[in-house]
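> below: sequence and its predicted model.
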Amino acid sequence: MRAVQFSEYGPPEVLQVAEVPEPHAGPGEIRIAVRASGLSAGEARLRSGEMRHVVPLTFPYRTGFDAAGVVDEVGDGVTGVRVGDEVFGMAHSAVRGANADHVVLTAWAPKPAVWDWAEAGGAAGLVETATRVFDRLAAGSGDTVLIQGAAGGVGTVAGQLAAVRGARVIGTASARNHDFLRSLGVEPTTYGPGLVERVRALAPAGVDAVFDCAGGALPDLVALAGDPARVVTIADTTAAAHGVHMSHGVPDDGTALAANADRPAVHGLGLAVDLAAQGRLRIPVAAAFPLTHVAAAHELSETRHARGKIILMH
């Protein structure tokens, strides 16, 4: 089967679509024939080598964490799903490999009928990440939540999920994305110098929680929250220096990185199915590329101007 991988750090050109052996579903797992899979900004940072001192890789490294497709193998002990079902879900975070013709999923849910394959292919990672962070922040009804980088893949879903929890949501994005954020129920403002003053003008009483999806502004975000414990980042590797938690869901493999990991919030997938059916959760797709054009997809990710999730179609 075809799978995207790279064997050295570098620019998008190091990515290859290689022929590799097919994986098979083990106990508690399912395998799908992939129709669409997601590309994350974090994985582009892994490929570039930016994260090599935080998340060292073993080569060749296969990419892709979330995907959607048709079940073609069901492992021992699995109930409630059959061969032929359409699902979306996540691979094991230590194995990945979702940017491939077949992938084994360890968490999944039925594909909502209102989502096309592209939307479903990028949904699981966004939903899990946003749910994990808001669970940690205990953000909910009556809170004012600030999302830094609200027009990106995770940010677009985080804004919607915060609103579902009853929070008032303020999100930063470039001016060209402000109407888009309003369509998601998010009050927009711009990022960059003057952020503290702009947010305080919108929320004079302050913000209760901050979800940083972009990085590069932690001093301002801590100032707005009033306490570094009220800020969680998924993008800024300087988090510890500011007393901020950097959230990730790597497996419990005994490493120092795993010791600081949050428990993956796979319960968010079932909620996403219900919200999608109610018309309360959209998965904005920035662009969809054929699997063979994965380098171009990574190039778009590196611009950091993609509005929504970047998808690979299979």
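That came in fine, so what should we check first?

> every contact and neighbour count from this point should use C-alpha atoms.
Fine.

> tell me the centre residue of this structure?
residue 126 (3.4 Å; CA atoms, centre = their mean).

> which parts of the stretch 201-314 of the chain are helices?
218-225, 256-259, 267-277, 294-303 (DSSP state H, counting those that start in this stretch).

> against that first model, consider the following:
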Amino acid sequence: MSPSWGYGITGLTVGQRVFGLTDWARNGSLAEYTAVEARNLAPLPADVDHTVAAALPISGLTAWQGLFDHGRLTTGQTVLIHGAAGSVGSIAVQLSREVGARVIGTGRTTHRDRALALGVDRFLDLQTENLEDAGEVDVVFDVIGGDILDRSAALVRPGGTLVTIALPPKVQPKDGRAVFFVVEPDRVRLADLATRLADGRIKPVIGAVLPLGEAPAAFDPAQHTPGKTIIRVAEDQPGGPS
């Protein structure tokens, strides 16, 4: 990324390696150059590859905000994470373990080994096992929606929280909260996640890395690969911006 700086920019310098989350209302993020508000960017450690860094902002911020800002997850609680082997779910598993929570992960049969490697205490195969076998939990973090989201409300123990990024819940926990949210840029939290990435406490799951010319394939559900799909916009610069 070759940034141009406007009036009032603080905390970053020309030529600095940065990464971040583009504004949801702005088109053109899949391009060689794009305009991003400085407040949405954070410094990128020199030893973190751009491809790995590109997988962190939306997945890391979504996981953090869902678990802690909205779900209020704390040490000793139990969290149920749907899609535990995916791009958001995998980061959520790692952050939950770091805070000292018990983690139940869900997913497909083919996701079991990856979820267990991430450190879930228990894995529920949504294709062959009953979701209700998870029992009561303090926090449900949902990225799936639909029937899974509806059934998850009954698993939230009194005082707990159902958090989802899929759609506003139609079914509310009996004695708890339900929260639907859209991830927001946060430079301070992004820098904190970058530190965790650099020292190995978290590791994004990268599904596929495609050149800019194949970007349409990244949005084809039939071509979906578990993990975060990265679009590389500068093929002539190995390890360069994505």
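Great, that's in hand. Values in this document were obtained by computation on a predicted structure and should not be read as measured data.

> about what we covered before: just name the most buried of the helices of the stretch 201-314 of structure 1.
helix 218-225 (a mean of 20; mean count of other CA atoms under 10 Å).

> quick one: closest of the helices of the stretch 201-314 of structure 1 to residue 234 of structure 1.
The minimum distance between residue 234 of structure 1 and the helices of the stretch 201-314 of structure 1 falls on helix 218-225, with 11.5 Å, by CA to CA.

> quick one: that closest one aligns where in structure 2?
Matched against structure 2 by TM-score structural alignment, helix 218-225 of structure 1 falls on residues 149-156.

> can you give me the end-to-end span of the matching stretch?
11 Å (CA to CA, to the nearest Å).

> on that earlier part again, can I get the helices of the stretch 201-314 of structure 1 in JSON lines with distance to residue 112 of structure 1?
Formatted as JSON lines, these follow (distance: least, CA to CA, whole Å):
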{"stretch": "helix 218-225", "distance to residue 112 of structure 1": "35"}
{"stretch": "helix 256-259", "distance to residue 112 of structure 1": "32"}
{"stretch": "helix 267-277", "distance to residue 112 of structure 1": "6"}
{"stretch": "helix 294-303", "distance to residue 112 of structure 1": "25"}
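
> relative to residue 117 of structure 1, which of these is closest?
helix 267-277 (13.7 Å).

> corresponding residues in structure 2 for the closest one?
Counting by TM-score structural alignment, helix 267-277 of structure 1 corresponds to 188-198 in structure 2.

> try stretch 168-175 of structure 1
Under TM-score structural alignment, the match for stretch 168-175 of structure 1 is residues 102-109.

> got the buried residues for that stretch?
By neighbour count on 16 or more other CA atoms under 10 Å, the buried set for stretch 102-109 of structure 2 is 102-107.

> likewise stretch 195-210 of structure 1?
Under 16+ other CA under 10 Å, the buried positions of stretch 195-210 of structure 1 are 195-196, 199, 203, 206-210.

> tell me the one of the residues you listed nearest residue 104 of structure 1?
Using CA to CA, these come closest to residue 104 of structure 1 at residue 210, 33.6 Å.

> do you know how far that closest one is from residue 139 of structure 1?
Residue 210 of structure 1 is 9 Å from residue 139 of structure 1, by CA to CA.

> identify the contacts common to those two.
residue 145 (CA atoms under 8 Å, 6 or more residues apart in numbering).

> strands - which of the buried residues of stretch 102-109 of structure 2 land there?
The strands, defined by DSSP state E, take in 102-107 from the buried residues of stretch 102-109 of structure 2.

> turn the buried residues of stretch 195-210 of structure 1 into TSV, including distance to residue 94 of structure 1.
Shown next, in TSV, are these (distance: CA to CA, whole Å):
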residue	distance to residue 94 of structure 1
195	36
196	38
199	38
203	40
206	38
207	35
208	33
209	29
210	28
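
> closest to residue 92 of structure 1 out of those residues?
Distances from residue 92 of structure 1 to the buried residues of stretch 195-210 of structure 1, taken by CA to CA, are shortest for residue 210, at 27.6 Å.

> now residue 305 of structure 1: how far from residue 38 of structure 1?
16 Å.

> the two: who's more crowded?
residue 38 (29 against 15; other CA atoms under 10 Å).

> can you classify that one as helix, strand or coil?
Under the three-state scheme (DSSP: H, G, I helix; E, B strand; the rest coil), residue 38 of structure 1 adopts strand.

> in contact with the closest residue to it other than its chain neighbours, which residues?
Nearest residue to residue 38 of structure 1, sequence neighbours excluded (CA to CA, 6 or more residues apart in numbering): residue 122, at 4.4 Å. Neighbouring residues of residue 122 of structure 1 by CA under 8 Å, 6+ apart: 36-39, 66-68, 283, 309-311.

> so which of those residues persist in structure 2?
Counting by both residues aligned by TM-score structural alignment, their matches' CA atoms under 8 Å, the contacts of residue 122 of structure 1 that remain in contact in structure 2 are 283, 309-311.

> of the residues you listed, which is the nearest to residue 220 of structure 1?
residue 309 (26.2 Å).

> which residues touch the aligned partner of that closest one in structure 2?
In structure 2, the residue equivalent to residue 309 of structure 1 is residue 228, according to TM-score structural alignment. Going by CA under 8 Å, 6+ apart, residue 228 of structure 2 touches 55, 86-87, 204-208.

> one more pass at 6 Å, please.
55, 87, 206-207 (CA atoms under 6 Å, 6 or more residues apart in numbering).

> same question, residue 70 of structure 2
Shown in contact with residue 70 of structure 2 (CA under 6 Å, 6+ apart): no residues.

> how much space is there between the counterpart of it in structure 1 and residue 209 of structure 1?
By TM-score structural alignment, residue 70 of structure 2 lines up with residue 136 in structure 1. Distance, residue 136 of structure 1 to residue 209 of structure 1, using CA to CA: 10 Å.

> show me what residue 17 of structure 2 aligns to in structure 1.
Residue 17 of structure 2 maps onto residue 86 in structure 1, by TM-score structural alignment.

> fine, thanks again, bye for now.
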